[in-house]
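1. structure here, sequence nowhere to be found:
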């Protein structure tokens, strides 16, 4: 059992999350998020959890995050309960989440580097179909993919946009990346690939002036890209904490049986 002495409490601006934060105000001697906590409790939905995790990535050290759901789906969250927090934190099971590193080069030559916890997605900006050249470890595997877009998803993000695009669910800890097309037109039979997480993925936009493409790392978008490089960033691993009876790996497994 683990004891966390310095805890920070963060909450989504929504009324339910703010009410929950008020209910927990006296549950601990909370420190500020900038005061080097050794644990963060996040109240909100999955979107707020992603915001919190991205905030952790910007810091020198990344304390574990225990989320409680005050949103809609709450796939990355535990159940909201105002009582027994100390016991829950002591018993919580840690799960390591490795983000993707996206390096996008624009048609203007500028380079942008962003992390992605769920997925990196490339999306057409106009009615024109995107045309992409795809490489894996510097080898061209698709000379021309005509599609609405393409995404690379982590195991933690494989049940999000990736699943909606008919991509595979990846078990947590599987050391895999899902590469999933979005409405692929050509090659017609290509439905995506499952790659080892050591793979380096390169995507070059063919004719970006006529067929502009944006690159999105989770919720942050870079428009008019010429090329994108994607790889796992093991130097910036994050830790999520879950109740033993509500573990993330079990939730990901059960998603494969949802009708």
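-> Structure's in. What do you need? In this text the structure is predicted, and so the values were computed from the model without any measurement. Residues are numbered from 1 along each chain as shown.
2. hey, let's count contacts and neighbours off CA atoms from now on
-> Noted.
3. where exactly do the strands run in the stretch 101-250 of the chain?
-> Ranges of strands within the stretch 101-250 of the chain are 111-116, 119-124, 130-136, 139-147, 149-153, 176-182, 193-196, 201-205, 213-217, 220-222, 225-232, 238-242, based on DSSP state E, counting those that start in this stretch.
4. neighbouring contacts of the shortest one?
-> Just to be clear, that refers to strand 220-222. 104, 106, 112, 214, 215, 216 (Cα atoms under 8 Å, 6 or more residues apart in numbering).
5. now swap in the fifth one and tell me
-> Applying Cα under 8 Å, 6+ apart, the external contacts of strand 149-153 come out as 118-124, 130, 162, 177-184.
6. returning to that earlier point: for the strands of the stretch 101-250 of the chain, give me CSV that also has mean neighbour count.
-> CSV is the format used below for the strands of the stretch 101-250 of the chain (neighbours: other Cα atoms under 10 Å):
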stretch, mean neighbour count
strand 111-116, 19
strand 119-124, 26
strand 130-136, 21
strand 139-147, 16
strand 149-153, 26
strand 176-182, 24
strand 193-196, 14
strand 201-205, 22
strand 213-217, 25
strand 220-222, 15
strand 225-232, 23
strand 238-242, 22
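7. can you redo those as a markdown table with distance to residue 41?
-> A markdown table is the format used below for the strands of the stretch 101-250 of the chain (distance: least, Cα to Cα, whole Å):
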| stretch | distance to residue 41 |
| --- | --- |
| strand 111-116 | 21 |
| strand 119-124 | 23 |
| strand 130-136 | 38 |
| strand 139-147 | 40 |
| strand 149-153 | 25 |
| strand 176-182 | 28 |
| strand 193-196 | 32 |
| strand 201-205 | 34 |
| strand 213-217 | 24 |
| strand 220-222 | 24 |
| strand 225-232 | 26 |
| strand 238-242 | 10 |
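8. presented hereafter is structure B, for comparison with structure A:
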């Protein structure tokens, strides 16, 4: 008989998540995140991203249970049979985006994004962006509220709300999606190969300041942002049998 995996239970600040952590630890025991075979995250999608970021180097797989609101990245909450559910779970491996953002002083700040890198206007003035792909200018000027680059895992989050495409996890593509494009008004974005290197140059940066965000890491008043996928970084999420991440993404495309 194989040895059951050691589990670390972590929870968001929500009272129901904290109560679930106490209940599950009393039932199954628990170790520190650094000592666990599997981390059980109790909360919502935002907390799942937080836990994944926290364990980038450890590469410990994360099994989420929904004690938040939406819970697209989470499994259903059930206290019974947790060891068996984890043993039977499927694994979804995702790769984050690297964001390198240059400020007005020329200093660069970098961050990783599991969902998306987004650029957003900071004032009432629309942002004006020049977009280059792999060193070639593809759009001289996009007037907009912002623009984002999304991973397949993040394509159902902010990207979908901005009317971007849903991308299957194994599609090996990225979504480039404008946010409230004004000129060109009918531009809906592009699908890019996963190897693409995207560069945004902020036009009229003094008059039209722009911020850049990699998930929750924000850099204000940027003048240039470069984005590419980090294939050397792997993050693993576990999903119940029959409820794979791929199935959720497919189902989302037929949701009303």
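-> Cool, the structure landed. Small disclaimer: the values here were computed from a predicted structure and weren't measured.
9. rewinding a little: which among the strands of the stretch 101-250 of structure 1 is found nearest to residue 96 of structure 1?
-> strand 238-242 (4.7 Å; Cα to Cα).
10. and that closest one, how far from structure 2 on average?
-> For strand 238-242 of structure 1, the mean deviation from structure 2 after alignment is 0.3 Å (mean Cα distance after the TM-score superposition for structure 1).
11. which stretch of structure 2 lines up against that strand?
-> Per TM-score structural alignment, the counterpart of strand 238-242 of structure 1 in structure 2 is residues 235-239.
12. how far does the matching stretch sit from its chain's centre?
-> Its chain's C-alpha centre and that of stretch 235-239 of structure 2 lie 13 Å apart, by Cα atoms, centre = their mean, to the nearest Å.
13. which position in structure 1 aligns with residue 176 of structure 2?
-> In structure 1, residue 176 of structure 2 lines up with residue 179, judged by TM-score structural alignment.
14. now do residue 113 of structure 2
-> Aligned against structure 1 by TM-score structural alignment, residue 113 of structure 2 finds its counterpart in residue 116.
15. can I assume its match is in contact with residue 218?
-> Yes - under the criterion of Cα atoms under 8 Å, residue 116 of structure 1 makes contact with residue 218 at 5.3 Å.
16. what sits against the aligned residue in structure 1 for residue 62 of structure 2?
-> Aligned against structure 1 by TM-score structural alignment, residue 62 of structure 2 finds its counterpart in residue 65. By Cα under 8 Å, 6+ apart, the contact set of residue 65 of structure 1 is 39, 40, 41, 42, 53, 239, 240, 241.
17. cool, residue 107 of structure 1 as well?
-> So residue 107 of structure 1 contacts 208, 224, 225, 226 (Cα under 8 Å, 6+ apart).
18. buried ones in stretch 249-259 of structure 1, by neighbour count?
-> In terms of neighbour count (16 or more other Cα atoms under 10 Å), stretch 249-259 of structure 1 has its buried residues at 249, 252.
19. what's stretch 6-21 of structure 2 in contact with?
-> By Cα under 8 Å, 6+ apart, stretch 6-21 of structure 2 touches 24-25, 29-33, 35-44, 47, 67-68.
20. are any of the residues you listed buried, and which?
-> Buried among these (16+ other Cα under 10 Å): 24, 30, 33, 36-44, 47, 67-68.
21. ok, residue 5 of structure 2 - contacts?
-> Going by Cα under 8 Å, 6+ apart, residue 5 of structure 2 touches 36, 37, 38, 83.
22. residue in structure 1 paired with residue 191 of structure 2?
-> Match for residue 191 of structure 2 (TM-score structural alignment): residue 194.
23. now its match. Nearest residue, chain neighbours left out?
-> In space, residue 194 of structure 1 comes closest to residue 178 once its chain neighbours are excluded; the distance is 4.8 Å by Cα to Cα, 6 or more residues apart in numbering.
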